[in-house]
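Trainee: sequence plus the predicted model coming up.
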Amino acid sequence: MGYPVTRGDKIQVASFGARGRFFSVQSTTPGGVVVITQHTAIRINPPDIVPERSAFRVSYEDVGGLEKELLRVREMIELPMKYPDLFAQLGIEAPKGVLLHGPPGTGKTLIARAVASEIAAHFIHINGPEIIHKYYGESEAKLREKFEEATRNAPSIIFIDEIDAIAPRRAEVVGDVEKRVVAQLLALMDGLVTRGQVVVIGATNIPEILDPALRRPGRFDREVIIGVPNRIARQAILQIHTKYMPLAPSVDLERLANITHGYVGADMEALCKEAGMVALRRILPRIQADEAYRPFETKLDIQVTMEDFLEAFKEIEPTATREFLAERPTTRFEHVGGLREVKQTLRSIIELPMTHAGLFDQIGMEPPRGILFSGPSGTGKSLLAKALAGEYQLTFISVDGPALFSKWLGES
């Protein structure tokens, strides 16, 4: 009695002196945190009944490679909603907002949905450009309507995607609409009376153009950078997206993580989907020729192979390098004559960190971060760099030094 619970919690229930059994809370009415009393009605599902999985429900297990970032967001959102009494005892106010920023496709929206789903909060998704309206006062009215909906359905999370579209620097904006929307957003965040029960999450790719008034403590209390995943994070993301795929024994996720430099979470998902399509194209002629085939009835031995992933790898361009002239060279060391000692040195610099990353951590060393080629013109420096990328299937970005300079301040 008097025990607070919410969806996802596990509670122990004892009956007639028997040893207590653990039950998982699937849902509560009303939603959010509730307290069990003598008047609480409890429905227990038999063990053989599994709740239907919603296609739209996202859990923390669906977020790969972002453990530290997810933990920081959970501290700001989940704790105040689950344990408001602790904040009252500490004499501190719960945060009003969290700003997520980073390249597209890195998982900003996924994190927001996962947190809302895990704590059973009402989720309101706002696309920044959709708020802007041509009629006077309509944009502010839409924004007020969303905040009123969140207050009525607390606990709530308001997720504003592309917040830079509705909250740019007022000093640099020509039109009045954006200035009014920024002022309205500031007023709404300052006026949140259900502090801790309504949280605003903003997401942007370009945080530097946001109005400074939004980024001060008391509005967006914490900023979390969602960056491009490293090799370990890419492997974790691959494991999530291939969880329900029939993989052949030849599939090496570690190798795929090594060669997908510059890939973000959305790219990894696209890679897995494309690999599935490659496998489908491979077996489709056999299915079309089989007159006895019946959808959902005929069982087929379908497996996605490593070759399917490598074929898909050729089609998926990494988001992080899309704005540059990036390529995957076919040149190898065998196309470079001589320079045997140089090639061996390059192999040790590149191959060891890729194949024995844990070894560097154990001995407390960091792998080399750069290589400088020097020598007269025409000796093969550019060819060697391209061959190095081709040898280890790395993304190759060629930058012409003088082309970086610009007459405009800060553009270089």
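Mentor: Sure thing, it's come through. Residues are numbered from 1 along each chain as shown.
Trainee: from here on, just use CA atoms for contacts and neighbour counts.
Mentor: Will do.
Trainee: Gln239: neighbour count?
Mentor: For Gln239, the neighbour count with other CA atoms under 10 Å is 16.
Trainee: find the nearest non-adjacent residue to it, please.
Mentor: Using CA to CA, 6 or more residues apart in numbering and skipping the chain neighbours, the partner closest in space to Gln239 is Leu253 (7.5 Å).
Trainee: how many residues are close by the one you found?
Mentor: 17.
Trainee: can you tell me how far it sits from Met245?
Mentor: Per CA to CA, to the nearest Å, Leu253 is found 13 Å from Met245.
Trainee: same thing with Gly375?
Mentor: In terms of CA to CA, Gly375 sits 50 Å off from Met245.
Trainee: between those two, which is the more surrounded one?
Mentor: Met245 (15 against 8).
Trainee: below is an additional structure, to be compared with the one above:
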Amino acid sequence: KAVATETNAHFKSINGPEIISKYYGESEKQLREIFDDASDNAPAIVFIDEIDSICPKREDVSGEVERRVVAQMLTLMDGMQGRDNVVVIGATNRRDALDPALRRPGRFDREIEIGVPDRDGRSEIMDVHTRQMPMSEDFDITWILDNTYGFVGADLAALVREAAMKALRRYLPEIDLEEDTIPPEVLEKMEVCMEDFHQAIKDIEPSALREIYVEVPEVTWDEIGGLEDVKSRLKESVEWPLTKPELFDHFGIKPPRGIVMFGAPGTGKTLLAKAIANEAQANFISIKGPEMISKWVGESERAVREIFKKAKQSSPSIIFLDEFESIANMRSSNSSEGSDVSNRVVNQLLASMDGVESIDGVIVVAATNRPEMIDPALLRSGRFERVLHVPPPDVGAREAIFNIHCKGMPLSKFSLKDVLKGLDGFTGADIEAVCREAALICMRANKKKVTKSHFEEAIGRVRPTVTPEMLEYYQKMETRLTSGMSNIKRTKDFSHGIETM
């Protein structure tokens, strides 16, 4: 519409689904009439919205109407050379669903991707929509820009409209609805404040983030006891590239695209990923590996592509792939159905990881407790090039974790060191379970404070996750992964401790 206005061109708009008719030849007739009208009123622009609905891939449709409409569209586009000063613009959010014949030179030969607006773009859009709106002095555009990742223009317009409605509801008690006009003194003081935006943003779901759950976690480093070395390396590998990209440009180096964390179950891999997303103020897209596996051909690969697409639209973002071994296991030469799916998913992951370089503000973090199963091609430089072992907590870390989970719990006076002695082999999740169980034991006994004996009883009821064999296994894996990623093999050593999980 803006192009037509700027060029003083005749504008003809078509909504794709409205063209389709059940009567034979009616759809094609409507298309011909629209193009004839544009030609008679040249210069003209024909705009076809949702063009994928009238020009889908012919091999994917069973109805004759769709095939005839596509054929008619191809004929009309081929006849454009005889229609001077007529331009056809199509719009779709499903480009790959279009019939390939439409996308060749001479037809729709120029494709423009309209992405999700960045911070500057959102600022300009907000300026447009708030230009005529009375704002309070506390209006903070910075807060809005910080909290609207993934919002497109329509989402921002909806946000402003909803904020205005929230403001109007605040002033309703002062307005007499039976009167024809609002008193001038009420009109003069009506304004939209930041609290209206705070409430409105809860009701707006950004278009770019639909279908895949995206969050900014509230987990902080203070909620994770110990693991100082892992935290430090995560900051360097994940937080710095997202918050200080200029440092990497200054030194002429590229930040890592992916990080793999491995360790026993319950050691805090997911918490670490959430905490680093929170610290970097990045959107967090969490996917469990098995959720991506589909029995339908091509669906698993499409799921991988969609995740990376959503991450790009909501950047800065962190893609967290939990149970990574289920989608990234070693490719097999066997032709079984399961191995075929696995091979295709790994190939799509490789292609997606190789494309992350062109996506600013997206980092992939994976977690696994079976590192020996991961395809070595994924662990080479330029893909998941950082491998971090998340070990079970040591004595100091166990004390920190204990204090975190007992915060706010009424405790009697006792020596914490005596309790910690019984926590060898306990992960962070195990210690959380001990604290919860001790509190429940205290409640059952109708006591007011949790005592040392309650904790000792709880420790006896909670089975530690990490056995000596598992600890040895992960230490061997750490040595092998850091010394040479290409030497990963499934050997008896590797599987010995893992069978006890």
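Mentor: The structure has been received and is ready for your questions. Keep in mind that this is a model prediction, so the values were computed, not measured.
Trainee: and the TM-score between these chains?
Mentor: The TM-score (TM-score structural alignment, normalised by the length of structure 1) is 0.63; 300 aligned residues with a CA RMSD of 3.3 Å.
Trainee: just to revisit the earlier point, correct me if wrong: the residue nearest to Gln239 of structure 1 contacts Ala236.
Mentor: No. Under the criterion of CA atoms under 8 Å, Leu253 of structure 1 is not in contact with Ala236, lying 9.1 Å apart.
Trainee: work out for me the element the residue nearest the centre of structure 2 sits within.
Mentor: Centroid-nearest residue in structure 2: Ile285, 3.5 Å away (criterion: CA atoms, centre = their mean). In the assignment (DSSP states H and E), Ile285 of structure 2 maps to strand 283-288.
Trainee: next one: that strand to chain centre, how far?
Mentor: 5 Å (CA atoms, centre = their mean, to the nearest Å).
Trainee: from the contact counts, what lies against that strand?
Mentor: strand 214-215, helix 269-279, strand 317-322 (3 or more CA pairs under 8 Å, 6 or more residues apart in numbering; DSSP states H and E).
Trainee: what about it, how far off from structure 1?
Mentor: Here the mean offset of strand 283-288 of structure 2 against structure 1 after fitting is 1.9 Å, by mean CA distance after the TM-score superposition for structure 1.
Trainee: pull out the buried positions in the helix or strand just after that strand.
Mentor: Sequence-wise, the next helix or strand downstream of strand 283-288 of structure 2 (DSSP H and E) is helix 299-313. Residues of helix 299-313 of structure 2 classed as buried by neighbour count (16 or more other CA atoms under 10 Å): Ser300, Glu301, Ala303, Val304, Arg305, Ile307, Phe308, Lys310, Ala311, Lys312, Gln313.
Trainee: which of the residues you listed lies closest to Val116 of structure 2?
Mentor: Ranked by distance to Val116 of structure 2 (CA to CA), these are led by Gln313 at 5.6 Å.
Trainee: so what corresponds to that closest one in structure 1?
Mentor: Per TM-score structural alignment, there is no equivalent position to Gln313 of structure 2 in structure 1.
Trainee: Gln313 of structure 2 is in contact with Ile114, isn't it?
Mentor: No. Between Gln313 of structure 2 and Ile114 there is no contact under CA under 8 Å: 10.8 Å.
Trainee: show me what Leu256 of structure 1 aligns to in structure 2.
Mentor: Match for Leu256 of structure 1 (TM-score structural alignment): Ile144.
Trainee: tell me how many other residues surround Met268 of structure 1.
Mentor: 24.
Trainee: next, the contact list for the nearest residue to it once chain neighbours are set aside, please.
Mentor: Nearest non-adjacent residue to Met268 of structure 1, counting by CA to CA, 6+ apart: Leu238, 6.5 Å away. By CA atoms under 8 Å, 6 or more residues apart in numbering, the contact set of Leu238 of structure 1 is Leu253, Ala257, Met268, Glu269, Cys272.
Trainee: quick one, what contacts Arg107 of structure 2?
Mentor: By CA under 8 Å, 6+ apart, the residues touching Arg107 of structure 2 are Leu74, Met77, Asp78.
Trainee: how about the helices of the stretch 51-200 of structure 2, start to end?
Mentor: 64-78, 119-130, 141-146, 153-171, 184-189, 194-200 (DSSP state H, counting those that start in this stretch).
Trainee: need those helices in CSV with distance to Ile48 of structure 2, can you?
Mentor: Formatted as CSV, the helices of the stretch 51-200 of structure 2 follow (distance: least, CA to CA, whole Å):
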stretch, distance to Ile48 of structure 2
helix 64-78, 11
helix 119-130, 24
helix 141-146, 32
helix 153-171, 19
helix 184-189, 42
helix 194-200, 33
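Trainee: show me the one of the ones you listed that comes nearest Leu272 of structure 2.
Mentor: helix 141-146 (22.4 Å).
Trainee: next one: the closest one to chain centre, how far?
Mentor: Centre-to-centre, helix 141-146 of structure 2 and its host chain are 20 Å apart (CA atoms, centre = their mean).
Trainee: in that helix, what's buried?
Mentor: Quick answer for helix 141-146 of structure 2 (16+ other CA under 10 Å): Ile144, Leu145.
Trainee: what's it packed up against?
Mentor: helix 119-130.
Trainee: neighbours of the aligned residue in structure 1 for Thr75 of structure 2, how many?
Mentor: Counting by TM-score structural alignment, Thr75 of structure 2 lines up with Ala187 in structure 1. Ala187 of structure 1 has 12 neighbouring residues, counting by other CA under 10 Å.
Trainee: repeat that for Glu33 of structure 2.
Mentor: Neighbour tally, Glu33 of structure 2, other CA under 10 Å: 11.
Trainee: tell me which residue of structure 1 lines up with Pro265 of structure 2.
Mentor: Matched across to structure 1, Pro265 of structure 2 falls on Ser377, judged by TM-score structural alignment.
Trainee: next: Lys189 of structure 2.
Mentor: Under TM-score structural alignment, Lys189 of structure 2 pairs with Asp301 in structure 1.
Trainee: once you drop chain neighbours, what's closest to Pro56 of structure 2?
Mentor: Distances taken as CA to CA, 6+ apart put Leu98 closest to Pro56 of structure 2, at 4.7 Å, once the chain neighbours are dropped.
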